[in-house]
Structure formats: structure tokens, C-alpha cells
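Novice: need coordinates for the below:
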Amino acid sequence: MLAEIKGLNEECGVFAIWGHKDAAQITYYGLHSLQHRGQEGAGIVVTDGEKLSIHKGLGLVNEVFDSSKFTELYGKAAIGHVRYATAGGGGLVNCQPLLFQSQTDGLSIAHNGNLVNANALKHQLESQGSIFQSTSDTEVVAHLIKRSVYPRLEDKFKNALSMIKGAYAFAVMTENKLMVALDPNGLRPLSLGRLGDAYVVASETCAFDIVGATFEREVKPGELIVIDDNGITSEMFARSTSRAICSMEYIYFARPDSNVDEINVHTARKSLGKQLAIESPIEADVVTGVPDSSISAAIGYAEQTGIPYELGMIKNRYVGRTFIQPSQELREQGVKMKLSPVRGVVEGKRVVMIDDSIVRGTTSRRIVKMLREAGATEVHVRISSPPITNPCFYGIDTSTTEELIASNHSIEEMREMMGADTLAFLSIEGLTQGIGRPDEDANCGQCLACFTGQYPTEIYPDTLHPHDKS
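Specialist: Alright, predicted model coming up:
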């Protein structure tokens, strides 16, 4: 479903390129392909080998950039970022990449994820004299790099990485070097590609397809990659790594045409729909999915059950973003503007409505009501993920159990609240089996914290919302 109407948002997307004469323009197209990962702000920093230049702003990529901006963004390498504000909040000052200038050189940083010990590190740095220009947790890393006593930049960065905890995919660039790092748990996706002689890095492989690059490999958990005019080098900055990639990448966040850790997202979602059909079948006349991220699961559910799949809901792509609405009532009206039922498909029919997840439940209730108003005789809701009962601290804006409907209500209570005839979720076992990752451990190398409450990293007390502190 649309992130802005659903209340489930990922922090951002990162793109970087080294060794291309049109680096800024390539990055622009790369960010376009990652627009689904953040719609609040965008930015690009380029280097010509001597200085760093930046342009960033609030809004969508094509709102922030026009052709005139690229005359100011000449260079052989660039990093770019699209942002949805979670840690630190919004505003232009928190738009990335962040750019820092010193007497000796410049440093720019783009970050996807969330640092769970950022507040503790910030307090420590401020007590030592640091002054922060933004409220973003990403700025902490810049201060750690600059304060490091190591002479080489790579060692300064490694030293900073040894002190931070949480989820991060970093692209860090100076005038003559690009550094890329993924956290030891690999909570966020990050891939390496080639475009001719240039190296490309992106949060999702769909960005490679858009710019014409070829996929080389995934960035490994705990890996630091350094790219400059002499080529590429790689080393592990964290020896104890255990993959725990965010399950929501497969369920909801990533584009269907992306491969996340070498698993195609559309194929995984279709398999989740089939698993859901095996676990929770129902007699019905038509299966439909909430556009866009639930379509693949709906197709899988329909194939498994033999119930016809139909386009029962249409998304209006020309309506403004509803997350800016100031009240819940207006946000719900935004849902009605974004999605419209197809009366000719659902009228007089028993409908299975497939959705990928339920966060607060308000959108699901609105959609069930719309389907009934369009003439559906029955509405059976099937969710292609387990109930989200625990907050995420790694870059998704569900920071309290208080806002999660499944954390405070039984499945039957949720069914009554949304007005569905039946409601069923996919099991955790069905989730891991459906995604099909190698059976490395009980979690199949996935983070399941929002379903189980078992977090792959330590969660610091000042990260918790007061409601969730014990």
C-alpha cells in the first residue's frame, strides 16, 4: 500500500557513483528509482576532485532538481539521498547528504537506517565540545570521524563504525574518495554495480536497471568498500557478523523489480501470498490486492486457491501526498482520494482483500468500508505478514507499541474494528518459508523484531518511547 497513507515508512534510499562524467545526472535518475523509499527530501553531492558541491531540498526528486541545477553539480562522482524523516525529524537541515567543510577537506554523508545509540553518543560528544547543526543521527558519524586520531580516512571511518550501533548503509565521500559501509547485521539492503568503468552503489538493484548499470554483488554485512581513481578495495570492519535483513524489505518497502540479497521481491511476495492461502483459505468469488505492494501477494493467493484475481481497487496517481494532512480525519479522506474500488468487479461478490501489513488499522478499516459501499457482499481480509506487535528502532517510523493496533488488540477485536467478515495473518514460519532465504538460523537471516520483539542489536533506553520503557 502507499507508504504515505498507511503510516509505515522507511527512512531513505542511498545512491552513489564513482568515475562517470555525468555523475550528478546519473544520481538523479538513480534517486528517481528509489523515490518510494522517501518522499520528504532529496539531495546530491558531487566532487570534481578538488571540491564538493551540493544541492538538496524538500519534496520529491523532480521537485528539488531541474536542468539548471546540474550546471552547478559538475563532477566525476556523486552521492545522493531520498529521505523520509524518522530519527531527528524533518526539515531542510536534516535533508541528506550532509556536507561538512573543514580547513583541510570536505566530507559528505548519506545514510539509510537508524542508530540506536545516537543519543548517547551525541551527549558524549557535546560534553567534549561538539556542536551539532542538525538533529539527524547521521551527523554523529561525521563528528566521530573528525575526532578520530587515526591518520588515514578509512581508519577514521572504521573507528567511527566501531562505536555506532543499529542499522546503517553509509555512503561517505570526500573530494577524492568514496567509502561505503553496511552494518554488521546487514539490516538494510545495499548493492554494488558497474556502469562501464564507473562503480555504482544503491539501496536497491532497481536503481541499476534505471541507469543502465549491471549488478555485481551485495555489500556484505560488516564490510567497508573504498573506491577512488585507483580502483576498489574491500575489508571487513566487523568480524562478528550475523545477517538480519529487515523482513519488511521483502514484504513492503522494496520495489517488486528489485532483488534484495539476491531474492526477487515480486517472487518473494507472490510466494507469501501462496503461503497465506495455504494457511488461511476462504470461500470467495474474487481476490484483490491493495495497490501497489500487495498486488504480488494477491496474485499468489489467487493462484494457490484458484479464485480469480481481479483489479478490485485503483490507485489515483495524481493526488498529493496525504501524510502532510494535520488530522486523522483528513488522512482518512486522503485514503479515499488515493484508492477507489472498482464497482464492476466487487459488486455482489465475496471479496478477499490482500494487504501486506496492518500498522494502525485506520487504512484497512477505510478500505473495507469502501468495498462494502461498492457492493461487496463479504470482505475477507488476509495479511501477507504476521501481526506487527513491536516497534522498530532501525529506521521505520513505528517507535511505540501504543500506535500498533496488533499490540493492543486480539485478531478478533481487530476484525470487528475494521468491519471485515474474517481476518487472518501469515504465520512467522510461513513468512520465512515464503521469502525463501537460506536456512542460516531460526530466523533465516532476517530481522523479525517487529513480529517477535527479539531485536538483533542492543536497544538503548533513551531510544525507547516513554510508553515502552519498563
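Novice: CA only for contacts and neighbour counts going forward, please
Specialist: Fine.
Novice: so Ser340 sits in a strand?
Specialist: Yes: counting by DSSP: H, G, I helix; E, B strand; the rest coil, Ser340 is located in a strand.
Novice: quickly note the distance from it to Leu371.
Specialist: As for Ser340, its distance to Leu371 is 9 Å (criterion: CA to CA, to the nearest Å).
Novice: neighbour count for those two, which is higher?
Specialist: Leu371 (23 against 17; other CA atoms under 10 Å).
Novice: next, the second sequence, to be compared with the first:
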Amino acid sequence: MVTGIHEECGVFGIYTNKTSDVAAQTYVSLYALQHRGQESCGIVVNDDGVFSYHKDVGLVNQVFDKETLERLGKGNIAIGHVRYSTTGNCNASNAQPLVVRHIKGPMAIAHNGNLTNARELREQYENKGMIFHSTNDTEVISYAITEERLREPSIQAALEKAMYRIKGAYSLLVMSPTKLIAARDPDGFRPLCLGKIDDGYVVASETCAFDSIGAEYIRDLKPGEMIVIDKNGVNSITTHCGKKGTICVFEYVYFARPDSVIEGSSVHMARLRAGKYLWREHPVDADIVIGVPDSGLDAALGFSQESGIPYGIGFIKNRYIGRTFIQPSQTERTNSVKIKLNAISSTVKGKRVVMIDDSIVRGTTSGRIVKLLRDAGAKEVHVRISSPAFIAPCYFGTDIDSKENLIACKMTNEEICEYIGADSLGYLSVESVKKLAGNSKCDFCVGCFTEKYPIEVPKDMPKDKFESKISEKK
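Specialist: The predicted structure follows:
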């Protein structure tokens, strides 16, 4: 059953001009991207056309140890992936990167996003006799590329043609025996950026991955752009470019790390703006402002700065448990909420508290967090949300729930406030959330807040396609 919200994946790739320990660099970078997916991960290393790989269910430090990294060996190209299943089951067969042995040579592929025509393409390929070993969109993309590769002279030409067939959101990394290729869908739903390292180049979902290995951020890939990195350097192919782009605004609200820069805008600054806009739209008399870790902290600071209400640390977060909504089952998610946060009584006791969080989906987790503050002695709890209310599902890589499970589709604002036990509740407006990125050069997808999507969504597309499992977030 579809019941909540998920984020999708993080990708990283590296190309160097000499054989080096690219597995270790990819490992460190995946650590930096761990927040984007905590279900499975993998690394593929290319040593002169020979692919070695390891992937499994678990966190980066659970799947890889020193011995595993040494077994992957050295090479000059590598790609890595951290995953949460927006489509497909939580098992090792769906872990990425996907490695394909093809008549034209091996290929590895890692994908962040969701295709809107995956089911249609899957049925077409199955009717041609193609066999699927997983339930994720990445294998569909691999067949689109390999089918074109039989007719095209190069892997990049095959991908260029395949991009006419695949629809929806995708940030891709494709590794051939001699090249690292990165591509972003024509609408630019998901982030993807290019960086420079001493003897080569790196590509990642977020710039925080570059910081972890001392790489220099160069720029974001343009919507629809494909770049080919090989011994000749970086070549840009812009056949599918032309749109301004509509990146998912929730990258700024929640998904990205605050130290990342996306489309030229600081995520930290975007969240500060969210807090400032919240104060302007929903002022309240209070004694202290606190944020729900982690994505609520920056917005709480912005609210405090704009309002003059003191900022305080209201919760201690258990750093040894992942984001609650990325737990693969409802039981695990519920148990993790109980041990993830603890309210600091000395901060909130006897005070009128403003609690800043990034979203409310079903309301149950928000209700538990409000109760933590009540039990710690808070006199009043005023909840402010640094995004608009969810009223529609997402089809582009963020598994925001079906309408039947979104609390804002079933209750009024006043009823939600009562349900979670708050004294007042205010959401950021759609108009303000569009302004969070400041000087960003692109527009934003806000379909989950407005039910107006940048591209057409098939009316018969089920939200739980290919056994998508979605656990509750809040």
C-alpha cells in the first residue's frame, strides 16, 4: 500500500587520467550522499575495460569495508550509487549501479529519478523477449540504451537516441570501458553537477560529495544536457537542451544537504529564507524557536532571525539512526521515531515554543514530536512547516503519497492542528517556496503542492507501480 513519502537516490562518478584508488574516492563520496538513500548502495570500478563491482542492501559502511574496497582494486573510472526504492523492492537485485554485459561491450549505469513511461517501455521490451531481473526503472533505461547501441556507432550516440524514448525524471551516470557519461532529463527534475579533481573529473547529485574528496565544483549540468568524459576531456552534447528546467523544489526544502549548492544556490540559504518567509506569513507570540533535526534547523534559524524570537536547541537527535521516512517498513519506521529524537526539557519547559519542521504527510510523526515537547513541559507548541501542504502525489522520483493518505487532502488546517496536538499551524505558501533558491536560473516543480505538473503524467499510471513500497514519513 502507498502510505507516505520517499526520496530517491544519489549518484557519483569519477574519471581520472591515470590508474588510482577510485573505489576509495567513490566510497567517501557516497558517504557524503548517504542522506539521499539508506536502503542499498554499490560501486563499479573500471580498470582498463574490466569491471569489478560490489553492491548490497545496507548503508555505505555496512556494505563496504576495507577488504571489499581492496578487492574492487584500482582503476581510472568508477561510479557509485545510494538508493531508496521509489520503484522496486528492497533487495539486492534492485541495488545499483546496474552492470550490463553487451555485445558491444560492458556498461554500468546508475540512476536518480523516476520514469513516467517505465511501465509502457517495460511491456514493449518484454514483448520483444527481453528479460528483467529487477523491478526498478534503471533496467528499463539500460534496455533503451543497449537497443540503440546495436544501431549507433558509440555509447553516447545510443544514449542520445534513448533519451527520445525515456520520459520523466532522470539524472544518469553511464560508464563504458573508456568513458564516463552523465545525462540529465530535459526538464531537470533532479540535480546533477560536474566537478574537477587533480587528475580528472567528477559528477555527483550534490556538491557536498565534491567537498568530501577535495574536488572543485565547476557547474550544474543543464536540463537535457549530456556530457562525455574521456581521455580528451569533457564534451557537452546539447541535443535535448532548450527548456529552462523545473527542478524539484523539495531538494531545497528537505532532500539536499545544507552545505550543497544546487543550480547556483546554497541550500542552507534557501532554508534560512524559508524560515524568514514563514515568520512573515505566520507570525506568533512565542518565547523560543526550535527546529526538528535536520532539515528544520536552518529554517528555524531563519524564523528566529526574522522574528527576533530566540533560537534554541529543542531536540537531541540520535545520530546512529537514519531518516525515519527512509525506513523500509512501517514497523521499523515507528520504532525509529521513538529512539530518534528526545526533547530538551531545559530549553522548552514552561515556554511558548515555535517548532519548525519541513513537512507533514500523514501527521502521525508530527503528532508524536509535538507530544515530546508537551511531555518535556512546553506551555504552548506552534508548528510551522517550511513547505506548502501536500495535496498531490509526485511521479518524478520523490514518492510523495497518494491523495488518499495525505492528511491535507482529508482535513482542514484547523483539523490537522488539532490532530497533531498543536496550538497553531502554518504552512509556507506556494508563492514563497518558489522563491527559496534566490538567484537560481531554473523554475521549480511544485506539482505535489498544486497538482499542476510541468509535464504530462499518464492518467493510468499507478502510484505503486512495480510494487513500490512507501512507508510513512510524518
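Novice: mean shift between the longest helix along structure 2 and structure 1?
Specialist: When structure 2 is parsed with DSSP state H, its longest helix is helix 267-281. Superposed on structure 1, helix 267-281 of structure 2 shows a mean distance of 0.5 Å to its aligned residues (mean CA distance after the TM-score superposition for structure 1).
Novice: for that helix, which positions count as buried?
Specialist: 267-279 (16 or more other CA atoms under 10 Å).
Novice: for stretch 373-391 of structure 2, same thing?
Specialist: 373-374, 376-391.
Novice: residue range for that stretch in structure 1?
Specialist: The aligned range for stretch 373-391 of structure 2 in structure 1 is 371-389, by TM-score structural alignment.
Novice: now do the end-to-end distance for the matching stretch.
Specialist: OK, stretch 371-389 of structure 1 end separation, CA to CA: 27 Å.
Novice: next one: stretch 150-164 of structure 1
Specialist: 17 Å.
Novice: rewinding a little: from the buried residues of stretch 373-391 of structure 2, which ones fall inside helices?
Specialist: Using DSSP H, those in helices are 373-374.
Novice: adding distance to Asp65 of structure 2, write the buried residues of helix 267-281 of structure 2 out as JSON lines.
Specialist: Shown next, in JSON lines, are the buried residues of helix 267-281 of structure 2 (distance: CA to CA, whole Å):
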{"residue": "Val267", "distance to Asp65 of structure 2": "31"}
{"residue": "His268", "distance to Asp65 of structure 2": "32"}
{"residue": "Met269", "distance to Asp65 of structure 2": "35"}
{"residue": "Ala270", "distance to Asp65 of structure 2": "36"}
{"residue": "Arg271", "distance to Asp65 of structure 2": "35"}
{"residue": "Leu272", "distance to Asp65 of structure 2": "37"}
{"residue": "Arg273", "distance to Asp65 of structure 2": "40"}
{"residue": "Ala274", "distance to Asp65 of structure 2": "39"}
{"residue": "Gly275", "distance to Asp65 of structure 2": "40"}
{"residue": "Lys276", "distance to Asp65 of structure 2": "43"}
{"residue": "Tyr277", "distance to Asp65 of structure 2": "44"}
{"residue": "Leu278", "distance to Asp65 of structure 2": "44"}
{"residue": "Trp279", "distance to Asp65 of structure 2": "46"}
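Novice: let me know the closest of those to Lys55 of structure 2.
Specialist: Taking CA to CA as the measure, Lys55 of structure 2 sits nearest to Val267 out of these, at 29.7 Å.
Novice: so that closest one makes contact with Asp259?
Specialist: Yes: Val267 of structure 2 lies in contact with Asp259 (CA atoms under 8 Å); the separation is 6.5 Å.
Novice: related to what we said a few turns ago, list of residues touching the helix or strand just after the longest helix of structure 2?
Specialist: With elements assigned by DSSP states H and E, the helix or strand that comes after helix 267-281 of structure 2 is strand 288-291. For strand 288-291 of structure 2, the surrounding residues in contact (CA atoms under 8 Å, 6 or more residues apart in numbering) are 297-301, 303-304, 309-315, 348, 351-357.
Novice: the residue nearest to Lys410 of structure 2 when sequence neighbours are not counted: neighbour count?
Specialist: For Lys410 of structure 2, ignoring the flanking residues on the chain, the nearest one in space by CA to CA, 6 or more residues apart in numbering is Glu404 at 7.6 Å. For Glu404 of structure 2, the neighbour count with other CA under 10 Å is 15.
Novice: can you find the partner of Glu404 of structure 2 in structure 1?
Specialist: Glu404 of structure 2 maps onto Glu402 in structure 1, by TM-score structural alignment.
Novice: in the stretch 151-300 of structure 1, which spans are strands?
Specialist: Taking DSSP state E, counting those that start in this stretch, the strands of the stretch 151-300 of structure 1 run over residues 166-174, 177-182, 191-195, 198-202, 214-218, 223-228, 231-236, 245-246, 259-260, 263-264, 286-289.
Novice: got it, and the stretch 1-150 of structure 2?
Specialist: Using DSSP E, counting those that start in this stretch, strands in the stretch 1-150 of structure 2 cover 9-20, 40-47, 50-57, 75-83, 98-102, 105-115.
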